[in-house]
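In: sequence plus the predicted model coming up.
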Amino acid sequence: MREDNDAARSAHVGREGEHDIDRIESPGFVEAVVGAIEAGERDILRSLIADLHESDLGRLIEALPPPDRPRMIELLGADFDFTALTELDETTRVRILEELSTQTVVEGMRDLDSDDAVYILEDLGDAEKQEILAGLSVPERAALQRSLDYPEESAGRRMQTEFIALPPFWTVGQALDYIGETEGLPEVFFEVFIVDPTFRLSGSVPLDRLLRTKRGTKLGEVVTPDRHVVNVLDDQEDVARIFERYNLISAPVVDAAGRIVGVLTVDDIVDVIQEEADEDLKALGGVAGDEELSDSFWYIAKSRFAWLLLNLIAANLASFVIALFENELQRMVALAVLMPIVASQGGNAGTQTMTVAVRALATRELKPSNARRIVARELLVGLFNGVVFAVIMAAVVFARFGVMDLGFVIGLAMIINLVAAALGGILIPLTLDRLKVDPAVSSGPFVTTITDVVGFFAFLGIASLWF
């Protein structure tokens, strides 16, 4: 046992200047944690992870063997920071919560900010969710249930319900004394909100102004009307865009009557931006936005099947076009050799345009007011690149096959397909967005189909007319 303790202490100390992320990813540290868990050494385990940030603690949990994850939480008891669970992917977090006792989860939830508690609860089944809520006090349960009743990905789901609201007739001195002496206030906050007797928001007083104002001054004299108030039903992506545009640190959240019900802070918005970007990136590749590395084989296979099937249909459509020109392909083998080049170049050009268009739609940079100009620009880009690559391919084909007419045919087909790719890459996302369909999810197969069909038809059609 002495040797185990020495190893644990050595793993805890680490190398001089080593960051926590380097330490938790080192095999020696993870082995020491696993050893402490399996031996039931609570004190050793507590000393190993005592100084870890919640984010690094989440990374450590992911590095542990699955059976040891709930064991570690149960062993640490009140010393485990449940905020670390918000750093895990949904699948891993749900599996851990399902293996923990209800009492352990209830006790861990008591110390969480409301937004973190909601984030952990929302992915559980209704039965598990209600069982955990039943173990909380009535005020805690009511606050969490109210947040859970708001739509997913809304400001109400993301907001923190702990905030400081004061009346305008209080003085700065009263406010400072209240903040300094009252227990149960938020641990981190950036402003105090000024409300009327019905809790309607009048504005806010930033902490820096509060600290620099004389104690006898009334809060109503230094209040600033909030210009960026968030409605509780606003989409989280729209809220994130407001934070980004106006460099906000926090923003009040109000209900339909204008009463303040919560606050959103920049740390929550950073998570939203990361999640939305991750979903868009996966969607462009035909992958479900909620797919995680920890998901099961069957879930991943099912989620990818639909898009692969759609791509298969598109490929069969392209092969049908090729079959229309079977005689030409038999007469000139060079056509079969060169045909994929036209389609591939068009596919790459279409993907470039589509990626830019989908991103611009997501950030609201591409709007009806500037859509015509952007479409015209992409058309010119496609035409320019088509002409340049047509000249290059004509020279390559002449050098390779010694047939000038064949170079002219592939060059003309290249121009047509790159123009079609540019138009498809911008018009398809715009059309899907107008139809209220997520362009990130649906654009890829359509753009690929257009570039393949147009590329094959243009090249083989021109060749059949020319030769």
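Out: Sure, I can see it. Since the structure is predicted, the reported quantities are computational estimates derived from the model, not experimental observations.

In: please make it C-alpha for all contacts and neighbour counts, starting now.
Out: OK.

In: counting neighbours, what do you get for Leu423?
Out: 22 (other Cα atoms under 10 Å).

In: now the one 5 residues further on
Out: Counted with other Cα under 10 Å, the neighbours of Ile428 add up to 20.

In: quick check: the gap between it and Arg304.
Out: Plainly put, Ile428 is 22 Å away from Arg304 if you go by Cα to Cα, to the nearest Å.

In: equivalent analysis for Ala395, please.
Out: Counting by Cα to Cα, the gap from Ala395 to Arg304 is 41 Å.

In: again, but for Val253
Out: Relative to Arg304, Val253 is positioned 37 Å away (Cα to Cα).

In: which one of the two is surrounded by more residues?
Out: Per other Cα under 10 Å, whichever of Val253 and Arg304 has more neighbours is Val253, with 25 against 15.

In: mind telling me what element the more buried one is part of?
Out: Val253 is part of strand 250-254, with elements assigned from DSSP states H and E.

In: now the biggest helix by length in the chain: buried residues?
Out: Under DSSP state H, the helix in the chain containing the largest number of residues is helix 368-401. Under the neighbour-count criterion of 16 or more other Cα atoms under 10 Å, helix 368-401 has 371, 375, 378-379, 381-383, 386-387, 389-391, 393-395, 397 buried.

In: and that helix, what does it pack onto?
Out: Packing partners of helix 368-401 (3 or more Cα pairs under 8 Å, 6 or more residues apart in numbering; DSSP states H and E): helix 333-362, helix 404-434.

In: adding another structure so you can compare the two:
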Amino acid sequence: MSETDAAAAPSRSDAPDLEQDAPIETNLDEDDHLKPEFVAAVLEAVDEGDFETARKLVEPLHPADIADLLELTPGERRAEMTEALGDLVSAEVLSELNDYVRDDVVEALPNEQIAELASELDTDDAVAIIEDLDKEDQQEVLEAMEPEDRAAIESALSYPEETAGRLMQRDLVAVPELWSVGKTIDYLRDTVDLTSDFWEIFVVDAAYKPIGTCQLSWVLRCPRDIAMSDVMKRDQTLIPVDMDQEEVALRFQKYALISAAVVDPGGRLVGMITVDDIVHIIQEEAGEDILRLSGAGDGDINQPILLTVRTRLMWLLINLPTAMLAATVVNLFDAEIAKYAVLAVLMGIVSGMGGNAGTQTLAVVVRAIATNQLTSSNTRRVVFRELRIAATNGVSLGILIGIGAFFIWHNPALAMVFGAAILINNIVAGLAGVFVPVTLDRFNIDPAISSAVFVTMCTDCMGFMSFLGLATLAGLGS
């Protein structure tokens, strides 16, 4: 190295302290989760009343990581943690929080601060915070907000939950069709309070009805004197303001949308929905269906224990009559079971295998219904498809289990009955796994909530009935 290079090179003491410059990395593990020792250090500082140290530890974190910290904080200590972090609990942090944790955090904040934070959020995120407040607190927060922000949130709250009206953002860019590209660009540059997050411009007519959309790239690449009506794309997907959010997500998925206009019953533009909101909805709805199939409620580890107990207990109580019905079927063959005890050992296998097969089919069909893959046009084809699958699996399992039973008990009749019952129950499971959710959906009942109970009832009852019935006919209990 030359003397010049040596002089230009920083000494070790002049080099930046990497640990100080990148504290976030040192506080996260290889999976980008907050390290347990870091969380413990922050909690310890808060417990000791050393809020300054807690803030210094947390300050370098990304808002998403601060949200994780609040979620990792025990529920009874979140209020104190919120107080310790102060203004580090920003609007962006609130938008990243789990719903139940956010309720705890918001409850610890004064209404004036809630109003300030809500004003910094998109309308849909602000509504998610304010809608769960008590009526008195909700009114106080709204009164503390700017009139324009308050009007937007009150308008959103007037729509039913989980609809496009609750999900949409009011901040958008819309221009008249008669404007030129040049006038539109000037408007975008000169308007101070224009939203900064948008991908396309909505073109509207005199009645403020959307007639087309124009991507920003098109505007930037066109001559200034071209009319917006000549640049825009007239074919667009409009979202009714009262459309269910799950249907909105399906439209975004089907048409590969980045954003879409939301219209009121009169067809006027009232807001827009963007793909970042839809990603959250798709994840939420998919998880919701899986949890409903198991009767686990929201399945959120931050959900209050009493609410979780009530949800799961209700599901278990609903399952109780179906279990009693299956027990009644077994009781019809108590004499045969008493004479040939091995029947009691094997009948649980028959019902259990049928239950597993039914659950597989049910999960596929419920997902197909939720994603609009299964409609009235292809129901018959799906039924025959699942019937073939169930029959093939039933024959394969029946032969395998029958052979196994023969080698264990050396009873050909028992082996044949066992294998035949497995086949019959698999076919029943396949049919029930299709017909139950499809029928519930036809009656506008969410198949994710109710299907599992009926499918389990079918497979249990038919499993016991087929196995014990065939065993009786074969004279195994005599």
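Out: On my side now, so go ahead. For clarity, every value in this text was computed on a predicted model and none was experimentally measured.

In: just to revisit the earlier point, out of the helices and strands packed on helix 368-401 of the first structure, which one sits most buried?
Out: Stretch with highest mean neighbour count among these: helix 404-434 (a mean of 24; mean count of other Cα atoms under 10 Å).

In: how close does that helix sit to the second structure?
Out: On superposition with the second structure, the mean distance recorded for helix 404-434 of the first structure (mean Cα distance after the TM-score superposition for the first structure) is 0.9 Å.

In: show where that helix falls in the second structure, residue numbers please.
Out: Aligning helix 404-434 of the first structure against the second structure (TM-score structural alignment) gives residues 412-442.

In: centre of the chain to that stretch, how far?
Out: With Cα atoms, centre = their mean, to the nearest Å as the basis, stretch 412-442 of the second structure stands 31 Å off its chain's centre.

In: ok, stretch 50-66 of the second structure next?
Out: Relative to its chain's centre, stretch 50-66 of the second structure lies at 29 Å (Cα atoms, centre = their mean).

In: tell me which element the counterpart of Tyr178 of the first structure in the second structure falls in.
Out: Under the alignment (TM-score structural alignment), Tyr178 of the first structure pairs with Tyr187 in the second structure. Taking DSSP H and E as the criterion, Tyr187 of the second structure maps to helix 181-190.

In: in that helix, what's buried?
Out: Across helix 181-190 of the second structure, burial judged by 16+ other Cα under 10 Å covers 181-184.

In: same question, stretch 231-239 of the first structure
Out: Neighbour counts over stretch 231-239 of the first structure (16+ other Cα under 10 Å) mark 231-233, 235-239 as buried.

In: of the residues you listed, which belong to helices?
Out: Within these, residues falling in helices by DSSP H are 236-239.

In: out of those, which one sits closest to Gly402 of the first structure?
Out: Nearest to Gly402 of the first structure among those, counting by Cα to Cα, is Glu237 at 56.4 Å.

In: looking for the alignment partner of the closest one in the second structure.
Out: Under TM-score structural alignment, Glu237 of the first structure pairs with Glu246 in the second structure.

In: tally of neighbours for the counterpart of Leu317 of the first structure in the second structure?
Out: Using TM-score structural alignment, the equivalent of Leu317 of the first structure in the second structure is Leu325. Neighbourhood size, Leu325 of the second structure [other Cα under 10 Å]: 14.

In: and the strand or helix carrying Leu325 of the second structure, which residues are buried?
Out: Per DSSP H and E, Leu325 of the second structure falls inside helix 305-331. Residues of helix 305-331 of the second structure classed as buried by neighbour count (16+ other Cα under 10 Å): 308, 311-312, 315, 319, 322, 326, 329-330.

In: for stretch 253-273 of the second structure, same thing?
Out: By 16+ other Cα under 10 Å, the buried positions in stretch 253-273 of the second structure come out as 253, 257, 259-263, 267-273.

In: could you measure Asp235 of the first structure against Ile242 of the first structure, distance?
Out: The spacing between Asp235 of the first structure and Ile242 of the first structure, counted by Cα to Cα, is 11 Å.

In: next one: Leu166 of the first structure
Out: Using Cα to Cα, we find Leu166 of the first structure at a distance of 25 Å from Ile242 of the first structure.

In: before we move on, which element is the most centrally placed residue in the first structure in?
Out: Most central in the first structure under Cα atoms, centre = their mean is Glu275, positioned 1.3 Å from the mean C-alpha point. Assigned by DSSP H and E, Glu275 of the first structure belongs to helix 266-284.

In: can you name the residues of the second structure that that helix overlays?
Out: Helix 266-284 of the first structure maps onto residues 275-293 of the second structure, going by TM-score structural alignment.

In: ok, average deviation of that stretch from the first structure?
Out: By mean Cα distance after the TM-score superposition for the first structure, the fitted stretch 275-293 of the second structure averages 0.6 Å away from its aligned residues in the first structure.

In: how far off centre is that stretch?
Out: With Cα atoms, centre = their mean as the basis, stretch 275-293 of the second structure stands 2 Å off its chain's centre.

In: show me what counts as buried in stretch 430-449 of the first structure.
Out: Within stretch 430-449 of the first structure, the residues that count as buried by 16+ other Cα under 10 Å are 430, 432-433, 438-449.

In: and these, which of them are in helices?
Out: Using DSSP H, these in helices are 430, 432-433, 439-449.

In: same list, those residues, but as JSON lines with distance to Tyr150 of the first structure please.
Out: What follows is these, written out as JSON lines (distance: Cα to Cα, whole Å):
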{"residue": "Leu430", "distance to Tyr150 of the first structure": "30"}
{"residue": "Leu432", "distance to Tyr150 of the first structure": "27"}
{"residue": "Asp433", "distance to Tyr150 of the first structure": "25"}
{"residue": "Pro439", "distance to Tyr150 of the first structure": "26"}
{"residue": "Ala440", "distance to Tyr150 of the first structure": "25"}
{"residue": "Val441", "distance to Tyr150 of the first structure": "25"}
{"residue": "Ser442", "distance to Tyr150 of the first structure": "27"}
{"residue": "Ser443", "distance to Tyr150 of the first structure": "30"}
{"residue": "Gly444", "distance to Tyr150 of the first structure": "32"}
{"residue": "Pro445", "distance to Tyr150 of the first structure": "34"}
{"residue": "Phe446", "distance to Tyr150 of the first structure": "35"}
{"residue": "Val447", "distance to Tyr150 of the first structure": "36"}
{"residue": "Thr448", "distance to Tyr150 of the first structure": "38"}
{"residue": "Thr449", "distance to Tyr150 of the first structure": "39"}
